[in-house]
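# For reference, the sequence and a predicted model appear below.
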Amino acid sequence: MIREFAKVADELGREKGLSRSMLSEVLREAIVTAVHKKIGKYGEPEVTVDIEKGTIKILIPKEVSEEIDSKWHEISIEEAKKYKENPQLGDIVMVPTTLEALGRQAAIAAKNKLLEKIRDAERQVIYEQFQNKVGEILNGTVLKTERDNLVVNIGKAEAILPKRESIPADFFGRGDYVRALLLEIRVVKGWPQLILSRTHPEFLKKLFEMEIPEVYEGIIDVKGVAREPGDRAKVAVYSTNSNIDPVGACIGLKGVRINSISQELRGEKIDVIEWSPDPVKYVCNAISPAQVLLTNIFEDEETIEVVVPDDELSLAIGKKGQNVKLAAMLTGWRLDVLKESEYNEIRKVRLIEQEQEFKEFDELYNLEHIDVLTDEMVRRLVDAGIDDVEKLSTSNLEEVAAALEISDEEAINIINSAIDYLTSKLAELQDDDFTEESEEEE
């Protein structure tokens, strides 16, 4: 029985990818459990396992006694002499036994514990084997379909390719070859579950590394990927080597390189564009194939306004907004695409608003509002670069005194007059806001 037990354990271990040293320890713990099942926690048995030879040695502790109440716990002096020289009453002697001697219940307990320990060891092997492969592409074959999810054999383990992580045009049957990204390792009921993805942007990036030598070698860097899986994608590439065209290298002669990647993605159209540290240039590249006439950047709103010819608006936006959506995803900017004629009208309105703002600013901050200043003083301050009340209020007295050729005391008086003026205007504005809020509440 012991040889068969070791043989079965060895076969199970090889099937699960367990090392013999790990398997020996697993089997040893299972045998210890079986001994405890039979004799209870009466001392600690000694169990030695040799998987290669297919041997298991079991020694159980027995006390040397005059009266034998339990053959599993006590041993006579005459019997103890077989295992120890000159035994005395009360001595503990390690006595060999076998699985057969321990009985059927002990053997079942050993088998159950063995399966449990192998499963625990398998869990640990999966963690150790795959925890550093998250974000890498794995190859496997389809085993079966469970609730629209594919179960994929990836060697000594199984992985799940959920339907949501599959390209819409994907269709795999049992035994079919699958390439996918190891997206994450989840723990489900204490067991590691490997989750695959063919829709994640990183999958496309890794395909570039596998199919394009310059990317694999680091000569070309894939800076960003945006995808609508199975339909269209944009990939930004860059090289510090001025002698290399990163876009052309990734596309390949007659598109051979990019086409092989597209075929893996069920015909997904891939636009390869050049990355730039200049956000405006990057956006212009990303919005291609449309021509960009001009751009306006609004950093506070994280928005770039893109103006294109009237006849290329639909090209810039793309079918169902796909082109501009992917460009925005790729660059990280919100893109507002306008046709040239529309922008011209908006520009006219903006100029009028800008003129009005300048007028209001001039009316509010004009130096002529400061009573202590003469026309000549205003001219001198403007020549010195102090051309509005706000600047005057924050100027130091040396600047004002030098510009007007006056004493420090007179300069302080002028600066304080500017501060008093701004304070009064701020109070007026706050009163106006309070009045408007009250009227709205009523």
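That came through, no problem.
# going forward, measure contacts between C-alpha atoms and count neighbours the same way
OK.
# name the element L138 belongs to?
Taking DSSP states H and E as the criterion, L138 maps to strand 137-146.
# what about the next helix or strand after that strand, distance to the chain center?
Later in the chain than strand 137-146, the nearest helix or strand by DSSP H and E is strand 149-153. Distance of strand 149-153 from its chain centroid, counting by C-alpha atoms, centre = their mean, to the nearest Å, is 23 Å.
# how about strand 149-153: buried residues?
By 16 or more other C-alpha atoms under 10 Å, the buried positions in strand 149-153 come out as L150, V151, V152, N153.
# so can I have a markdown table of these showing distance to E428?
Below are the buried residues of strand 149-153 laid out as a markdown table (distance: C-alpha to C-alpha, whole Å):
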| residue | distance to E428 |
| --- | --- |
| L150 | 70 |
| V151 | 71 |
| V152 | 72 |
| N153 | 75 |
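# Go through these and say which is closest to E15.
N153 (13.0 Å; C-alpha to C-alpha).
# closest to I60 among the buried residues of strand 149-153?
N153 (43.0 Å).
# Touching, the closest one and T145? I think so.
No. Taking contacts as C-alpha atoms under 8 Å, N153 lies outside contact range of T145: 11.9 Å.
# tell me, how many neighbours does L183 end up with?
21 (other C-alpha atoms under 10 Å).
# That should have said R227, apologies.
24.
# again with E376
Neighbour tally, E376, other C-alpha under 10 Å: 10.
# And F171, by the same measure?
9.
# Return the residues in contact with A121.
L18, M22, V26 (C-alpha atoms under 8 Å, 6 or more residues apart in numbering).
# helix, strand or coil for it?
Put simply, A121 is helix when judged by DSSP: H, G, I helix; E, B strand; the rest coil.
# buried stuff in stretch 293-308?
Buried-residue list, stretch 293-308, by 16+ other C-alpha under 10 Å: T295, T303, I304, E305, V306, V307, V308.
# Need the max-distance pair from those residues.
T303 and V308, at 16.0 Å, using C-alpha to C-alpha across the buried residues of stretch 293-308.
# Kindly spell out which helices and strands sit in contact with the strand holding L138.
Counting contacts by 3 or more C-alpha pairs under 8 Å, 6 or more residues apart in numbering; DSSP states H and E, strand 137-146 packs against strand 149-153, strand 177-188.
# Which residues belonging to the longest one are considered buried?
If you call a residue buried by 16+ other C-alpha under 10 Å, then strand 177-188 has these buried ones: V178, R179, A180, L181, L182, L183, E184, I185.
# And here is the other one:
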Amino acid sequence: MVKSLRKLIEQVAKEKGIPEWLVEKALKNSIALATKKDRKIKDRVEVELTDDEVKVYILRKGEKFPLDIVPEELDRIAAYAAKEEFLRELEKADEERRYLEFIELEGEIVLGIVRKVAENEDLIVDLGKVMAVLPKREQIPKEVYKVGDRLKALLLRVVRKRGGYEIILSRTHPNFLRKLLEAEVPEIKEGEVEILNIAREPGERAKVLVRSKDTRMDPVAVVVGLRGSNIAPISKELSGERIDVIKDTDNIEELVRRSLAPAPVTDVRVDPKLKRVEVAVPKDKLSLAIGKRGINVKLANKITGWYIDILSEEDFKKISQLK
């Protein structure tokens, strides 16, 4: 019987385009279910296919107990399972295969069509072979979606859930912006320009820290493109998110200055022990440096890894005198 089951596994795998291990898993599950029905067993049942026999076990309190089944009875159960339960288990295996294919796409951009907007505003997105979820928390706040809309998103992760899998998408993750930049700027894809860090306030503003392997190359100009030709379509894709591209430097004072642009920084004081930086800006430029709802300085903190305290020039001098 084992040989005939092996042939069945090979045949179905070939016909359905499903890996043999998934077909075998489906067949073992179907035999287990058929055995439980035939013997009226309430405990879990596990089936093993060895090279020369089929073994059936009852799982109880963490232990395996072999089930005494004569060959004729096992033949009957297996034949029943192959006709009834196996078809249902095979459908599950086929679905599992389709989801497993997407595990290899984790961290990549995928295209989909919105099929449903749930009550909690999560989106059900059709990726062609499978459905995915774009949770409300992973959506750019200012965007509104409706059924039939096409969208790009980062395939964040494939999650194993009871009874199947769930694909989680994101449009807010920093790596979504990273992948959009890779697709738009060949020098990033080819490794000539490296993205060191990304900080985002989705839909509002982002800062991207870059450097080039060739010191003669200006990585900011390369990434931004001629008159913003590279950044413009990405900003549009992200609902107008403004993208600041910053050239990396080992000089923390200069890095902080660059990270707060376009606000002019007139003085800087660095405290390496606290990893804190105090900066002075003209009084009339305070709001520009801090940004709307504090977004500019918040992103500057994230992109540099330092806490940045923005002061007016007058307050900066007063504090200097007290020290």
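Yep, that arrived. Treat the numbers as computed from the prediction; the structure is a model and nothing was measured.
# hang on, the earlier thing: just the ones of the contacts of A121 of structure 1 in strands?
In strands, defined here by DSSP state E, there are no members of the contacts of A121 of structure 1.
# returning to what we had before: which of the buried residues of strand 177-188 of structure 1 lies closest to L381 of structure 1?
Nearest member of the buried residues of strand 177-188 of structure 1 to L381 of structure 1, counting by C-alpha to C-alpha, is L183, at 65.5 Å.
# show me what contacts that closest one?
V134, G135, L194, I195, L196, S197.
# What is the equivalent residue in structure 2 for it?
Under the alignment by TM-score structural alignment, L183 of structure 1 pairs with L156 in structure 2.
# Same question for P246 of structure 1.
Using TM-score structural alignment, P246 of structure 1 pairs with P219 in structure 2.
# hang on, isn't that match packed against G225?
No. The pair P219 of structure 2 / G225 is not scored as a contact, 9.8 Å apart, by C-alpha under 8 Å.
# that older thread, would you mind putting the helices and strands packed on strand 137-146 of structure 1 into JSON lines with distance to A169 of structure 1 alongside?
JSON lines is the format used below for those (distance: least, C-alpha to C-alpha, whole Å):
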{"stretch": "strand 149-153", "distance to A169 of structure 1": "14"}
{"stretch": "strand 177-188", "distance to A169 of structure 1": "14"}
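# closest to C284 of structure 1 out of the ones you listed?
Closest approach to C284 of structure 1 among those (C-alpha to C-alpha): strand 177-188, 30.6 Å.
# Check the offset of the closest one from the chain's centre.
What separates the centre of strand 177-188 of structure 1 from the centre of its chain is 14 Å, taken as C-alpha atoms, centre = their mean.
# Stretch 263-283 of structure 2 too?
For stretch 263-283 of structure 2 - counting by C-alpha atoms, centre = their mean - the centre lies 35 Å from the chain centre.
# and for it, what span of structure 1 is it aligned with?
So stretch 263-283 of structure 2 sits over residues 290-310 in structure 1, by TM-score structural alignment.
# For structure 1, which helix extends over the most residues?
helix 408-441 (DSSP state H).
# now the strands for the stretch 51-200 of structure 1?
Here the stretch 51-200 of structure 1 has its strands, by DSSP state E, counting those that start in this stretch, at 55-64, 74-75, 92-97, 137-146, 149-153, 158-161, 177-188, 191-197.
# Pipe the ones you listed into a markdown table and attach distance to E355 of structure 1 per row.
Converted to a markdown table, the strands of the stretch 51-200 of structure 1 look like this (distance: least, C-alpha to C-alpha, whole Å):
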| stretch | distance to E355 of structure 1 |
| --- | --- |
| strand 55-64 | 95 |
| strand 74-75 | 107 |
| strand 92-97 | 102 |
| strand 137-146 | 58 |
| strand 149-153 | 62 |
| strand 158-161 | 60 |
| strand 177-188 | 55 |
| strand 191-197 | 55 |
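# Can you say which of these is nearest to V378 of structure 1?
strand 177-188 (68.4 Å).
# Now the closest one on structure 2. Mean distance?
With mean C-alpha distance after the TM-score superposition for structure 1, strand 177-188 of structure 1 departs from structure 2 by a mean of 1.9 Å once superposed.
# and that strand with strand 137-146, angle?
Between strand 177-188 of structure 1 and strand 137-146, the angle comes out at 80 degrees (axes from the mean of the first three to the mean of the last three C-alpha atoms, to 10 degrees).
# Map N197 of structure 2 onto structure 1.
Match for N197 of structure 2 (TM-score structural alignment): G224.
# tell me which element its match is part of?
Using DSSP H and E, G224 of structure 1 sits within strand 221-228.
# Mind reading off the mean deviation between that strand and structure 2?
Looks like 1.1 Å for strand 221-228 of structure 1 (mean C-alpha distance after the TM-score superposition for structure 1).
# Check which helices and strands that strand sits against.
Strand 221-228 of structure 1 packs on helix 201-211, strand 232-238, helix 322-331, going by 3+ C-alpha pairs under 8 Å, 6+ apart.
# Show me which residues of that strand are buried.
Taking 16+ other C-alpha under 10 Å as the criterion, strand 221-228 of structure 1 shows D221, V222, K223, G224, V225, A226, R227, E228 as buried.
# got the angle between that strand and helix 322-331?
Going by the same axes, to 10 degrees, strand 221-228 of structure 1 makes 140 degrees with helix 322-331.
# quick check: angle from strand 221-228 of structure 1 to strand 232-238?
For strand 221-228 of structure 1 against strand 232-238, the angle by the same axes, to 10 degrees is 170 degrees.
# Can you get me the centre-to-centre distance for strand 221-228 of structure 1 and its chain?
The chain centroid and the centroid of strand 221-228 of structure 1 are separated by 14 Å, computed with C-alpha atoms, centre = their mean.
# Repeat that for stretch 177-190 of structure 1.
Counting by C-alpha atoms, centre = their mean, stretch 177-190 of structure 1 comes out at 14 Å from the chain centroid.
# Repeat that for stretch 270-286 of structure 2.
The answer for stretch 270-286 of structure 2 is 35 Å, by C-alpha atoms, centre = their mean.
# Not counting that stretch itself, show me its contacts.
When contacts are defined by C-alpha under 8 Å, 6+ apart, stretch 270-286 of structure 2 is touched by residues 253, 263-269, 289, 306-314, 316.
# buried subset of those?
Buried among these by 16+ other C-alpha under 10 Å: 253, 263-265, 267-268, 289, 306-308, 310-313, 316.
# number of nearby residues for V2 of structure 2?
Neighbours around V2 of structure 2, by other C-alpha under 10 Å: 14.
# hmm, back to that, quick check on P219 and G225 of structure 2: which one has the bigger neighbour count.
Ranked by neighbour count (other C-alpha under 10 Å), P219 of structure 2 and G225 place P219 first, with 26 against 15.
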